[in-house]
Structure formats: structure tokens, C-alpha cells
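> sequence first, predicted model second:
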Amino acid sequence: MKDDNIRAALFMMLGTGAYTINDVFLKLLGSELPMFQILFLRGLVVTLFFGVLLWQVRDQMTGLARKDMGLVVLRSLAEAAAAYFFLHALFNMPLANLTAILQVIPLTVALAAFVVLKEPLGWRRMSAIMIGFCGVLLIVRPGAEGFTVYSLSALMSVAMITIRDLATRMLGRSMPSVMVAFTASCGVMLFGGLGSLTEIWAIPSALGWIWLLGATGFIIAGYYFVILAMRVGELTFAAPFRYAALLFALVAGWLVFDEWPDALTFIGSGIIVATGIYTLYREGKMRRIARLNAQAG
């Protein structure tokens, strides 16, 4: 199990690193192509990829619950909205700042699960969530000169991803993961296609095509490695390594875009990471206790 957990941690870091490189390519591509065109072109390739995988497991698609189909649609809509707000923020704010804000998602999901699904949430995790939100405030600084509509876009992306992940938690075990990924990519592709009707399409340069292919390849790689991380080892061990994304974003932002966060952003990021890791630890501990109680009963 120890070796499996080490492999899971490695896969999680590879996955988060791949997602960050995808973000770098998208940010570069934003100087050449309109946002909706990017969403459509990347979504088209990703949808084709997951469509092939879905065809291979088509025999598992019988007997899907109507409730699950509704949740999949909700999840896909939230995914499309999250992609829009994320790109709106990505094209206009430092990569590391945006990545740091997104690290609060485990906290928002835990809070949403408590409110909507009535999952238990003790005072320790609730306190960690509130402290984590203070870390977010240090980064976005509402009312300060650096607070812009792009900061709001980042927060809206967090809200949409929270809805997406909450819908994912509510899905039944019979729903194949590849079906969830396929419908989500379809939602983003269709949203991008409709939005692109309002834009003037541009022809990418040779370098632009490389960036587009890079973004597409790395987002698929990110999905693949994160799934491997979840299946190889214990999720409670591997999950904290998702915060490696912040380190990747710091290095990429500095090397590629000559961006470097200020002191308050570093402090806020540290608070978010610390409270996020603690929340994941407490959640894993409570699940183990519940499992042991169920076995004893």
C-alpha cells in the first residue's frame, strides 16, 4: 500500500502539473484567438477523445438512472460556465493568483456538501474553511485597487466548479466516469460553439496551432493522471498533492509571463493550502471512523 500511495502522489502531481501547462498554453493562445473559439476548438478534440473511450465501454451504458442523467446535465452546464469564467480570469490576471484562488475549491465543496447534502462538518473543519476564505480575501482584496472584474470571474469559476463537484458526488456508482467526462466536454464544446457565433474567427499562426494542440493534449493528460491517482492509492493520501499546482503555476508564471505574486498573495496562498490540507485530512479521518463503526456494527 505504501508504494501504491507514493505512485498515487506522483500521478496527482503529474496531473496537476499537466493542468497547469494547459493553462499556460491557453493564456498564450488568448493573444491570438477569441475566447469562445478556443473553447470550441479545444472542446472538439477533447470530446472526440472521450467519445472514442465511451464507445469502448458502451455495454455499460444500460440502466442509467434518470436522476443521474439530470445531474450529468447540471454538471455539464456548470463545467461550461466554469470554463468561461476561468478563461476570462486567466487572460487578464496572473496565473499564480488565479491558481491560488482555485485551491479553495476543496473548502467550498466541503461547505456545499454540508449545506446541500447534510454531510457532517465539525467545528474544526468549519473553522479551517472560514480561515481558508480569509486567505482568498488576502489574494482578491475586495475594495482595494487590485480588485477587478477578473477577480470576480475567478470567484465565479470557483462557484461553478463547486456546483460541478457537488453534482459529481451525488451521481450513482453505476455512472461510468468516461460518460461524465464526455458529457462535460460536450457541454463546453457546444457552449464555445454558440459563443463563437458572436465572434470573428481567427486563423492561428503556426505557433498558435502548437499552443492549441498543447492545451488539448495536456488537459487530457491531466485528467488521465488524476484518475490514475484516485484509483492507485488512498485518496486521502494523494489529494493534498493537488496543491503542487500552485508551485507549478508560480514557476510557469515567472518563466513564461514574468509574473511574480506579492507578499499578501503568498500569505493568502499559504493559508488556503494549509487549511485545505487540514480539511482533507479531517475528512479522511472521519470517513475511516465511519467505516470502522459500520464494520463493528
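Received, thanks.

> rest of the way, CA atoms for contacts and neighbours
OK.

> how much space separates Met230 from Arg287?
Here the distance between Met230 and Arg287 works out to 16 Å (C-alpha to C-alpha, to the nearest Å).

> of those two, who's got more company?
Taking neighbours as other C-alpha atoms under 10 Å, Met230 and Arg287 compare with Met230 leading, 19 against 13.

> how about the contacts made by the more buried one?
Ala8, Ala238 (C-alpha atoms under 8 Å, 6 or more residues apart in numbering).

> could you point out which element follows the one helix or strand it maps to?
Met230 belongs to helix 206-232 when assigned by DSSP states H and E. Sequence-wise, the next helix or strand downstream of helix 206-232 (DSSP H and E) is helix 235-238.

> helices and strands around that following helix, which ones?
helix 2-29, helix 206-232, helix 263-296 (3 or more C-alpha pairs under 8 Å, 6 or more residues apart in numbering; DSSP states H and E).

> make it 7 Å
When contacts are defined as 3 or more C-alpha pairs under 7 Å, 6 or more residues apart in numbering; DSSP states H and E, helix 235-238 packs onto helix 2-29, helix 263-296.

> show me which residues of it are buried.
Leu235, Thr236, Phe237, Ala238 (16 or more other C-alpha atoms under 10 Å).

> quick one on the thing from earlier: next, the angle helix 2-29 makes with the helix holding Met230.
160 degrees (axes from the mean of the first three to the mean of the last three C-alpha atoms, to 10 degrees).

> ok now helix 206-232, how far from the chain's centre?
For helix 206-232, the separation from the chain centroid amounts to 13 Å (computed by C-alpha atoms, centre = their mean, to the nearest Å).

> can you give me the buried ones in it?
For helix 206-232, a neighbour-count test (16+ other C-alpha under 10 Å) marks 208, 211-230, 232 as buried.

> go on, stretch 259-272?
Those would be Glu259, Trp260, Pro261, Thr265, Phe266, Gly268, Ser269, Gly270, Ile271, Ile272, for stretch 259-272 by 16+ other C-alpha under 10 Å.

> got another one to weigh against that:
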Amino acid sequence: MGNLNENMRGAILMMAAMAAFALNDAILKALVVNNAPLQVIFLRGCVTLILVYFVLSRITGPVSFRMSRRDAKWVAIRSVAETCASLGIIMALSQMPFANVSATLQSTPLLISVGAAIAFGVPLGWRRLLAIAIGFVGVLLIVKPGPEGFSNGVLWALLGVSSVTVRDLSVKAMSSDVNASTVTFFAILCTTVIFGLSCIGGDWGVWSPRDLFLLVLVACAIIAAYALSVIVMKVGDISFVAPYRYTALIWALLIGFFVFNETPDIWTFLGAGVIAVTGVYTLIGERRMTRQIQTDLR
């Protein structure tokens, strides 16, 4: 990807991150069918910590326990936000259909763009804002708001949305000295400790070999998702990259159909089409702008 500009690299990395998060959520939903949600997150964290320290650190750099006070503050904020996001998402997945949870989480890009404009002064052009708004319309077509569209888990999903927003924006505030392994390690450590404490005194069931296999698989998926989400927020303009979160809905539709036997209706396909067109339009607009800048510099 060396010849791609920063925004295009960010878009590709964002789509890969969303695929990893979708896989993680799908496995979590399968695990909470027979196991307590808090125990699932705790055990996933235990496995993930080992993989981060001994595997991921060899790829993205060693885990560092020394950082500036400013970076330490943002790492702590991100870790707490990750813990809240994990709680919201796992509880929502245990109470809502997979597609509904995924669709609800796709309101995050608009919040990230607004948050970036407020916190970092990132300009929001009307074209980008319109693209995000159109993508959100596609989300609404899939969700079909109404009493039947949201279950009691919607508040948990909203907790996940707000926490993911804080999580991703906090990465943008960190210096380049903090690598992906360090951010990921402390986020998982915080989540594992808090969820582990919450499991004290609870009833532990017997985990089947299938569930243990899924536990390892979900740990691998979340490592990839964490690392990509850290890297992508350091690449390109947040307002441009954020709309590509909507590709998570495409993964959600595929997983919902092939894994959970969810058959999308016409409105779901229409919404997915709107989201895809929005992403293509945004990418084309970026490429045209890049060409225009290059022409002006000649």
C-alpha cells in the first residue's frame, strides 16, 4: 500500500478492522448462547493477553510500560472506554439479533466525526458530512426503527456506541511513541481485570471443546481488530476514514445469513446498497481531490 495516499490506506485498514470486529462479535454471540457473557469476556481477555504479549508484540513492537504522562492518560481513557464498549456490546449481543446490534453500532462514525471536530478541530466539509448522513440513512433502512426494531438490549448497544467513539478518538490524541501492542495490551488488561472481578462468586458452567476452540478464535479476531483500529486512527483524516465503518454492515449481513440463518429483507439490501454507494462516492471524491491538488502543484 506504499503508493496509496494516507486517506486511502486508512479506508482499507478500516474495512479490515470492521471485518475483524464483525467476526469477533459473531463468535461472542455464539458463545453467550451457552455461557455467561461476563465470563466469556474474562476468559477471552486471559487468552488475548497471552497472544498480545508473545505474538502481536513481535509484529507491531514490544509492549512498553514506560510512556509520557500525557500518553498514559490517554491510554487509561482508552482502556476504560474499551471495557465499557465490551460490556455494552456483549450484553447487546445476548439480547438482540446480530444484525440489529451491528446496525446500531454503525451510528459511531457520525459521533466520531463530530467528536473529532470538537476535540481536534478537524474540519467537516459539507460533502463529507452529507456522505456520513446518507450512510446513516442506509443504517436506518436496515434497523427500521420502531418497537419491533429494538429489543431491551438497545441501551447496552448505545453504551457500546458511545464507548467506541471515546475509544477511537483517544488513540488520535496519543503520540506516535505509543505502539499498537502497548495500547492493545493495556486495554485488554483493564477489561480482563474488571470482568474477572465481576465473575467472583458466580456459577461457572462446563465449557465444551467447541466453546474452547471458539474462545481461542475470538481472541485472535479481537487482537486483529484492536491492532487495526489503533493503526487506522493514526492514518488519514478521521472524517474521511470514519464512513468506512459502515462496511461492518456488509460483514454483518453475510454472517447473519450464513451463520445465524437471518434472511435480509428488501429494505436491508437497499440499506446495504446505500452504504456501499456512499463509500464508493467518498473514495472517488477523495481521488479527484488528490488529482486536483497534484495538478495545481504543477
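That came through fine. Everything numeric in this text was worked out from a predicted model, so none of it was measured.

> dump the buried residues of stretch 259-272 of the first structure to JSON lines, plus distance to Met1 of the first structure.
Formatted as JSON lines, these follow (distance: C-alpha to C-alpha, whole Å):
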{"residue": "Glu259", "distance to Met1 of the first structure": "40"}
{"residue": "Trp260", "distance to Met1 of the first structure": "39"}
{"residue": "Pro261", "distance to Met1 of the first structure": "38"}
{"residue": "Thr265", "distance to Met1 of the first structure": "37"}
{"residue": "Phe266", "distance to Met1 of the first structure": "34"}
{"residue": "Gly268", "distance to Met1 of the first structure": "34"}
{"residue": "Ser269", "distance to Met1 of the first structure": "31"}
{"residue": "Gly270", "distance to Met1 of the first structure": "30"}
{"residue": "Ile271", "distance to Met1 of the first structure": "30"}
{"residue": "Ile272", "distance to Met1 of the first structure": "29"}
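
> aligned partner of Leu23 of the second structure in the first structure?
Using TM-score structural alignment as the criterion, Leu23 of the second structure maps onto Ile21 of the first structure.

> which ones are touching its match?
By C-alpha atoms under 7 Å, 6 or more residues apart in numbering, the contact list for Ile21 of the first structure reads Phe218.

> hang on, the earlier thing: of the buried residues of helix 235-238 of the first structure, closest to Ile203 of the first structure?
Ala238 (40.9 Å; C-alpha to C-alpha).

> from Arg7 of the first structure, how far out is that closest one?
Taking C-alpha to C-alpha, one finds Ala238 of the first structure at 9 Å from Arg7 of the first structure.

> same question for Leu14 of the first structure.
10 Å.

> check Ser174 of the first structure too.
27 Å.

> do Leu54 of the first structure as well
Leu54 of the first structure sits at a distance of 26 Å from Arg7 of the first structure (criterion: C-alpha to C-alpha).

> and for Ala239 of the first structure?
Using C-alpha to C-alpha, which is the criterion applied here, Ala239 of the first structure is 12 Å from Arg7 of the first structure.

> who has more neighbours out of these two?
Per other C-alpha under 10 Å, whichever of Ala239 of the first structure and Arg7 has more neighbours is Ala239, with 21 against 17.

> quick one, what contacts that one?
Contacts of Ala239 of the first structure (C-alpha under 7 Å, 6+ apart): none.

> please name the residues that touch Leu53 of the first structure.
Val178.

> ugh, wrong one, I meant Arg164 of the first structure
Neighbour list for Arg164 of the first structure: Arg75, Ala78, Glu79 [criterion: C-alpha under 7 Å, 6+ apart].

> map it across to the second structure for me.
Counting by TM-score structural alignment, Arg164 of the first structure lines up with Arg167 in the second structure.

> again with Phe182 of the first structure
Using TM-score structural alignment, the partner of Phe182 of the first structure in the second structure is Phe185.

> okay, now that match: neighbour count?
Neighbours of Phe185 of the second structure (other C-alpha under 10 Å): 26.

> could you report the separation of it from Arg78 of the second structure?
11 Å.

> kindly report the same for Ile194 of the second structure.
14 Å.

> who has more neighbours, these two?
Taking neighbours as other C-alpha under 10 Å, Ile194 of the second structure and Arg78 compare with Arg78 leading, 26 against 16.

> what number of residues are in the vicinity of Lys92 of the first structure?
That one is not Lys; residue 92 of the first structure is Asn. The burial count for Asn92 of the first structure: 15, using other C-alpha under 10 Å.

> trace Met126 of the first structure over to the second structure, please.
Alignment note: Met126 of the first structure maps to Leu129 in the second structure; criterion TM-score structural alignment.

> that match: which element?
helix 126-143.

> which parts of that helix are buried?
By neighbour count with 16+ other C-alpha under 10 Å, helix 126-143 of the second structure contains the buried residues 128-129, 131-143.

> again with stretch 140-154 of the second structure
In stretch 140-154 of the second structure, counting by 16+ other C-alpha under 10 Å, buried: Leu140, Leu141, Ile142, Val143, Lys144, Phe150, Gly153, Val154.

> again with stretch 31-43 of the second structure
Leu31, Val32, Asn35, Ala36, Pro37, Leu38, Gln39, Val40, Ile41, Phe42, Leu43.

> TSV for these, including secondary structure and distance to Asp203 of the second structure?
Converted to TSV, the buried residues of stretch 31-43 of the second structure look like this (DSSP: H, G, I helix; E, B strand; the rest coil; distance: C-alpha to C-alpha, whole Å):
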residue	secondary structure	distance to Asp203 of the second structure
Leu31	helix	16
Val32	coil	14
Asn35	coil	10
Ala36	coil	9
Pro37	helix	12
Leu38	helix	11
Gln39	helix	10
Val40	helix	13
Ile41	helix	15
Phe42	helix	14
Leu43	helix	14
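
> among those residues, which one sits closest to Val114 of the second structure?
Nearest to Val114 of the second structure among the buried residues of stretch 31-43 of the second structure, with distances taken as C-alpha to C-alpha, is Ile41, at 30.0 Å.

> leaving out sequence neighbours, find the closest residue to the equivalent of the closest one over in the first structure.
Structural alignment (TM-score structural alignment) places Ile41 of the second structure against Leu39 in the first structure. Spatial nearest neighbour of Leu39 of the first structure, chain neighbours left out: Gly192 (4.9 Å); criterion: C-alpha to C-alpha, 6 or more residues apart in numbering.
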